[in-house]
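Asks: turn this into a model:
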Amino acid sequence: MAFVVKRVHEEPSPEDGFRVLVDRLWPRGVSKQRARVDLWLKDVAPSTDLRNWFHAEPGRFDEFAERYEAELEDNPAVDELREIGAQHPVVTLLYGARAAHDRNHAAVLARFLLPPDRRRG
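Replies: As a prediction, the model looks like this:
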């Protein structure tokens, strides 16, 4: 199983495998037809409070990542996502932010889903 990260505004491709939107809010400017999302897993996204805290000052990404990982520790949606990963060779985690591929919550989530000995900051 592989979890990859892709912006939902990018063109879908067959290599995406099973496509999961991991945002709490539907991304602006993207129709459901164009997004080709297989599952919208809102509950795995950062809490509204954490998202608002981070958007107020995006320079706090490292602390955001730590806080988000703490939220993920007790989040049952993570188990659902791991089950999906066990059923599909590729799972693409879709996000709507304009942030770089490695500086957004979907990238933090993808790292969190790795076995602990394979995670890197």
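Asks: going by C-alpha atoms from here, please, whenever you check contacts or count neighbours.
Replies: Noted.
Asks: check contacts around the residue nearest the centre of the chain.
Replies: For the chain, the residue nearest the mean C-alpha position is residue 106 (2.7 Å; C-alpha atoms, centre = their mean). Contacts for residue 106 (C-alpha atoms under 8 Å, 6 or more residues apart in numbering) come out as 5, 22, 93, 94, 95.
Asks: swap the cut-off to 7 Å and go again
Replies: Shown here is residue 106, whose contacts under the criterion C-alpha atoms under 7 Å, 6 or more residues apart in numbering are 5, 22, 93, 95.
Asks: do the same with residue 3
Replies: 90, 91, 92, 93, 110.
Asks: next up, for comparison:
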Amino acid sequence: MFRIARIYDEPTPDDGYRVLVDRLWPRGVSKERAHLDLWLKEVAPSTELREWFNHEAPRFEEFRARYEAELEQNPAVEQLRAIGREHPVVTVLIGARDTQHNQGVVLVEFLEAPAAG
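Replies: Below is the predicted model of the structure:
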């Protein structure tokens, strides 16, 4: 099971395996405070896509489509799926303030969707 949390929130015992999925390290968070098991920046949106989206909610559906297209070609997705098979709970950590319009939402939905074909 994948879940999403903000890296700025306190870790909880039920977080399971904690994976940061941002390309940039979040400001003001020390590595100790993050309690990470893995920083998988390779699964984050490309720099170009991240900068275009700029966390603007009206752009979210277009961002989703573009990011899903990137994920289709991204080998790091399989690494994250493998982690999901090894751990009962995987918490995908994001830095975004908006908890509804961010790459974590798209990524978790992508990972949990039935495989095409």
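Asks: and the furthest pair within the contacts of residue 3 of structure 1?
Replies: 90 and 110 (11.9 Å; C-alpha to C-alpha).
Asks: tell me which residues in the lengthiest helix in structure 2 are buried?
Replies: When structure 2 is scanned for its longest helix (criterion: DSSP state H), the result is helix 60-72. Neighbour counts over helix 60-72 of structure 2 (16 or more other C-alpha atoms under 10 Å) mark 60, 63, 64, 67, 68, 71 as buried.
Asks: now the next helix-or-strand element following that helix on structure 1. Mean distance?
Replies: Per DSSP states H and E, the first helix or strand lying C-terminal to helix 60-72 of structure 2 is helix 76-86. On superposition with structure 1, the mean distance recorded for helix 76-86 of structure 2 (mean C-alpha distance after the TM-score superposition for structure 1) is 0.3 Å.
Asks: which SS state does residue 18 of structure 2 fall under?
Replies: In three-state terms, and counting by DSSP: H, G, I helix; E, B strand; the rest coil, residue 18 of structure 2 is strand.
Asks: contacting residues around it?
Replies: Taking C-alpha under 7 Å, 6+ apart, we find residue 18 of structure 2 in contact with 36, 37, 38, 90, 91, 92, 93.
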